[in-house]
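# fold the following and give me the result.
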Amino acid sequence: MVPNTMKVYPLYNKNVLYAFIQEGEHDFFEFFNGKWNKGGHAKFTILWILDGKDWKMKRVLSYDHQ
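Okay, the predicted model is just below:
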């Protein structure tokens, strides 16, 4: 994840947190010839749902790849 790009939007139902949306940007790297090289950059959005006591990713979007 690219520092300082993450935003979180909590979702409530009757004042109870049940999910949140996480947005940000991330860089991609590839290991080639013994070193890590930056390969690309993109934005992402993740929908997290509370399932009992566990947070689970429900939907993941990665877009605007450069």
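
# only C-alpha atoms from now on, for both contacts and neighbour counts.
Fine.

# can you pull out the strands in the chain?
For the chain, applying DSSP state E gives strands covering 7-13, 16-32, 35-51, 54-63.

# Met1: which of those is closest?
Nearest to Met1 among those is strand 16-32 (4.2 Å), distances taken as Cα to Cα.

# to check against the first, give me the structure of this:
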Amino acid sequence: MKTYLFAIYIICNFLFATTVIAQEKKVATTPKALFDEIAAMDKELFDAFNAKDMAKFKSLFTEDLEWFQDNGGLLSYAVVFENFEKMFQNKNKLTRQLVEGSLAVHPVKEYGAIETGTHQFRHFENGKEEIGTFKFLMIWKNTKGKWQISRVVSYDH
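Predicted coordinates for the structure are as follows:
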């Protein structure tokens, strides 16, 4: 009987250990160089946005762009830039700032990188500063060293 219980004990330990090993999460590490490169691209993108430099801003997106917005649905490249053209003509001086410490970058094998974070958009309306804090996910495509955004998910509005 003791031998039988010991055998069950050994089998259970083996099964438990195997299950734990099988469930172990393998996370791709983000090289510091990639993090720094995407952080620099984020800065370049929103420096252009804040300066209302449409040519520079637009050049940082692929033409097959898909922009998913929680309160606006799926938007195409054409619609996205029609909206930005109108926004850039507005006199409310909308600016974006990355929330410090919120940026995360994850490599995408043979494609580029995923960037996530939280950002704030600020503008003055009726003499009062309005601030909105939102979350985002951007997929950056690297084509021969040229970084462009191919997908955007803007949410938590």
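
# can you calculate the TM-score here?
The TM-score (TM-score structural alignment, normalised by the length of structure 1) is 0.77; 59 aligned residues with a Cα RMSD of 1.5 Å.

# ok, back up a step: using JSON lines, please lay out the strands of structure 1 together with distance to Met1 of structure 1 and mean neighbour count.
Below are the strands of structure 1 laid out as JSON lines (distance: least, Cα to Cα, whole Å; neighbours: other Cα atoms under 10 Å):
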{"stretch": "strand 7-13", "distance to Met1 of structure 1": "12", "mean neighbour count": "11"}
{"stretch": "strand 16-32", "distance to Met1 of structure 1": "4", "mean neighbour count": "15"}
{"stretch": "strand 35-51", "distance to Met1 of structure 1": "9", "mean neighbour count": "15"}
{"stretch": "strand 54-63", "distance to Met1 of structure 1": "12", "mean neighbour count": "12"}
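
# with adjacent residues omitted, what lies nearest to the residue nearest in space to the middle of structure 2?
When Cα atoms, centre = their mean is applied to structure 2, the residue found nearest the centroid is Leu137 (2.4 Å). Using Cα to Cα, 6 or more residues apart in numbering and skipping the chain neighbours, the partner closest in space to Leu137 of structure 2 is Thr116 (4.4 Å).

# pretty sure the one you found is touching Pro107, no?
No: using Cα atoms under 8 Å, Thr116 of structure 2 is not in contact with Pro107; the gap is 11.7 Å.

# that'll do, ta.
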